[in-house]
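my questions concern the predicted model and sequence given below.
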Amino acid sequence: MHPHAAVADHALDDPPSTDIEGARRLATAVVDNLNRVIRGKPEALRLAVAAVLSGGHLLIEDVPGHGKTLLAKALARSVGGTFRRIQATPDLLPSELTGVSVFHKASETWEFRPGPLFANVVLTDEVNRATPRSQSAVLEAMEERQVSVDGTSHPLPNPFVLIATQNPFDHAGTFPLLEGQRDRFALVLELGHPGRDAERDLLLGLGGVDALVGLPTVTDPASLGRAIAVVRRVHCAPAVADYIIDIGAATRAHRDVRLGASPRAALALLHAAQATAMMAGRHFVVPDDVKALAAPVLAHRLMLNGGSDAVAGRAVVRQVVESVAVPRA
């Protein structure tokens, strides 16, 4: 049986080949641009771009010095539009994120002054140093693409992408992300230590901060928004949708899992798989797209019986994927 047989019944409203090709070129341009800064991590860069094109948000977890902030900045510069950086600290107030209403006594009117969340790309550095109260302030922004201040809703720019970084091994003065906030990140990635060749390039000034200085913008918010719309039209056959559902159900049934994948997690896995399919030049999702993305999309959402742990979470997801039958027809 051909491995793509399960996705043969394409819908009538699949995106035209020209739309797929245009979105694929945009994705390739962004990945190639990121490669100029972050050397030796092509798969991580593709995952980062897939997260953005899926319409989701990205959490980068790693130890200091591996390029978390650098990747976020390079991604923001690559896609253009407005960019704001938030350095999370324990004394960061929710209003410093969302904005405030200011009363003008002379005119007796209120003026809303937007906070740093009002940008196309927002980098929240060391997000787990913010208090749960401040972390909660971004939940509405991440899910609804708006913030509410003094009873009034204010829409955020479109597209809106939040990229957060954290060091998972530094627990002093930190506040673990709330389950609801972790669930709102499309996927989590780690960069890890660069290979020898990539580290040599860094020492010789090829890549890294030096490359970021002259990094060009390769797209714009409007084009990115159109590419995200194309991704959402990438076809998913019923058999592949059932495969995603089965994987989610298997996480909830796993003996080591206290809280498994939610329907939001299943949607995130679908959208990331659609983005990956588009980046491969296809207008349909195949099971391999789902398998490749299951760990980065699902692992951080699981609550394990012994406490949540990124390594253990990924191991559980890998076990689940191996146990679920792959659709073939």
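Cool, got the structure.

from here on, contacts and neighbour counts on C-alpha atoms
Will do.

what is the three-state secondary structure of the residue nearest the centre of the chain?
With distances taken as C-alpha atoms, centre = their mean, the chain has residue 58 as the residue nearest its mean C-alpha position (2.6 Å). For residue 58, the assignment made with DSSP: H, G, I helix; E, B strand; the rest coil gives strand.

for it, give its distance to residue 47.
9 Å (C-alpha to C-alpha, to the nearest Å).

identify the contacts common to those two.
Listed as contacting both residue 58 and residue 47 by C-alpha atoms under 8 Å, 6 or more residues apart in numbering are residue 189.

list the contacts of the nearest residue to residue 297 once chain neighbours are set aside.
Closest residue to residue 297 apart from its sequence neighbours, by C-alpha to C-alpha, 6 or more residues apart in numbering: residue 187 at 4.3 Å. Residue 187 makes contact with 51, 57-59, 296-298, 300, according to C-alpha under 8 Å, 6+ apart.

ok, now which ones touch residue 88?
124-130 are the contacts of residue 88 under C-alpha under 8 Å, 6+ apart.

follow-up on the earlier one: which element is the residue nearest to residue 297 on?
If you go by DSSP states H and E, residue 187 is part of strand 185-189.

ok, now residue 135?
Counting by DSSP H and E, residue 135 is part of helix 132-137.

quick one: buried residues of that helix?
Under the neighbour-count criterion of 16 or more other C-alpha atoms under 10 Å, helix 132-137 has 132, 134-137 buried.

residues making contact with that helix?
Under the contact criterion C-alpha under 8 Å, 6+ apart, helix 132-137 has outside partners 92-94, 97-98, 127, 175, 177-178, 181.

tell me the two of these that are most distant?
Maximum pairwise distance among those (C-alpha to C-alpha): 19.8 Å, between 98 and 175.

so for the two, which sits in the more crowded spot?
The residue with more neighbours, out of residue 98 and residue 175, is residue 98; 22 against 15, by other C-alpha atoms under 10 Å.

A further structure is provided below for comparison with the first:
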Amino acid sequence: MDVSGNGHPAPTSAVEQVLYEVKKTIVGQDALLERLMVALLSRGHILVEGVPGLAKTLAVKALAAAIGGQFHRVQFTPDLVPADIVGTRVYHQASGEFQVSLGPVFTNLLLADEINRAPAKVQSALLETMQEQQVTIGRETHHIPRPFLVMATQNPIESEGTYPLPEAQVDRFMMKVLVGYPSPTEEFVIVERAIAPAPVTQAIVDPERLIRMQAQVEQVYVDPSLIEYSVRLANATRNPAEVGLGDLARYVSFGASPRASINLVLAGRALAFLRGRDYVIAPDLAELAHDVLRHRLVLSYEALSDEVTADMLLTQVLAAVPAPVPTGTR
């Protein structure tokens, strides 16, 4: 195991140990766990879509324990109000003064379960906190603890009693990850672990160590050609005819915003760091493209009628936009 000068595990080794520790509890969600680490290291947030019972809550809880951070879960319901998320001022009769009661958003990892079940006012309160990393209650501004990650979930099989996230708000999430069912072999292991005593997740790093790792991720080198590649991918969703995909234009009402290009590069740096490199390569961006772009496409009614999904369109865009050829590493 590599060890840095201060006696801590080297960054990549520390990340691998965190994932190994979480996988003692979680089975078969490797892609989700990796994307959670990418979001943590690049200071982003994740929207997860999957049916109930796929260990989404357990994954975030185990990750919080492995990084020695706080974990809060909020079940979003139609009667929720913003104060239930961010906190409020409470009057204490004995002292005759108002005191601030901070909400569950003041944590390191927050699970916003079924975010689309709460009205827009509550969704906006959370998304503003994600963007600004602070909350103003009365005349006082309170900063959210660092590191801070929001994982919001949506149930794809129910629409009754839901308030879909507006496109402008969905755009605030760095990635949207689709979680599927486990394989029969994985499900066997899941059941086996469920009937055995639950393992205790050990803290591998602490929040301060993770913050230093985030700073190291910011030093990962991104070649200008890769920035250009991310911009071309995002632009191809807005103007598919420019990459020879004019027939796709009827399926896309609005393409990805510039925030998509930014987040693709930021996530690419974190993925390169996870893979033990101090430079980004084109496959890093291509691997993350679906997760970063899929929720940023606004599809037309024609796409809905033809059963065309965002992932289908992105697969064609990735094939049409040539990746830069590496000329050597730094």
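Yes, it's here. Remember, it's a predicted structure, so these values are computed and weren't measured experimentally.

TM value for the aligned chains?
After superposition, the two chains reach a TM-score of 0.87 (TM-score structural alignment, normalised by the length of the first structure), with 311 aligned residues with a C-alpha RMSD of 2.4 Å.

just the strands in the stretch 201-329 of the first structure please.
257-259, 303-304 (DSSP state E, counting those that start in this stretch).

the stretch 51-200 of the second structure too?
Ranges of strands in the stretch 51-200 of the second structure, per DSSP E, counting those that start in this stretch, are 71-75, 87-92, 97-102, 109-113, 134-137, 140-143, 149-154, 175-178.

dump the ones you listed into CSV; add distance to residue 284 of the second structure as well.
Shown next, in CSV, are the strands of the stretch 51-200 of the second structure (distance: least, C-alpha to C-alpha, whole Å):
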stretch, distance to residue 284 of the second structure
strand 71-75, 29
strand 87-92, 39
strand 97-102, 39
strand 109-113, 25
strand 134-137, 31
strand 140-143, 32
strand 149-154, 21
strand 175-178, 14
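
closest one to residue 272 of the second structure among those strands?
Comparing these by C-alpha to C-alpha, strand 175-178 comes nearest, at 16.4 Å.

what range does the closest one cover in the first structure?
Using TM-score structural alignment, strand 175-178 of the second structure lines up with residues 187-190 of the first structure.

go on, stretch 211-220 of the second structure?
By TM-score structural alignment, stretch 211-220 of the second structure lines up with residues 225-234 in the first structure.

and for the aligned residue in the first structure for residue 230 of the second structure, the neighbour number?
Following TM-score structural alignment, the counterpart assigned to residue 230 of the second structure within the first structure is residue 244. Neighbourhood size, residue 244 of the first structure [other C-alpha under 10 Å]: 24.

could you do residue 264 of the first structure as well?
Using other C-alpha under 10 Å, residue 264 of the first structure has 12 other residues around it.

list the contacts for it?
Shown in contact with residue 264 of the first structure (C-alpha under 8 Å, 6+ apart): residue 183.

show me what it aligns to in the second structure.
Looking across to the second structure (by TM-score structural alignment), residue 264 of the first structure lines up with residue 259.

now its match: how far from residue 249 of the second structure?
21 Å.

same check on residue 210 of the second structure?
42 Å.

which parts of the stretch 1-150 of the first structure are helices?
Ranges of helices within the stretch 1-150 of the first structure are 17-35, 42-53, 68-79, 95-98, 132-137, 139-144, based on DSSP state H, counting those that start in this stretch.

so the longest helix anywhere in the second structure versus helix 30-41, what angle?
Looking across the second structure with DSSP state H, the single longest helix is helix 258-274. With axes from the mean of the first three to the mean of the last three C-alpha atoms, to 10 degrees applied, the angle from helix 258-274 of the second structure to helix 30-41 works out at 100 degrees.

give me the mean deviation of helix 258-274 of the second structure from the first structure.
Taken over the aligned residues, the distance from helix 258-274 of the second structure to the first structure averages 0.9 Å (mean C-alpha distance after the TM-score superposition for the first structure).

buried ones in that helix?
Within helix 258-274 of the second structure, judged by 16+ other C-alpha under 10 Å, the buried ones are 259-274.

ok, so of those, who is nearest residue 309 of the second structure?
Using C-alpha to C-alpha, those come closest to residue 309 of the second structure at residue 260, 18.0 Å.

OK, contacts around that closest one?
171, 174, 234, 292-293, 296.

state the distance from residue 120 of the first structure to residue 76 of the first structure.
Distance, residue 120 of the first structure to residue 76 of the first structure, by C-alpha to C-alpha: 8 Å.
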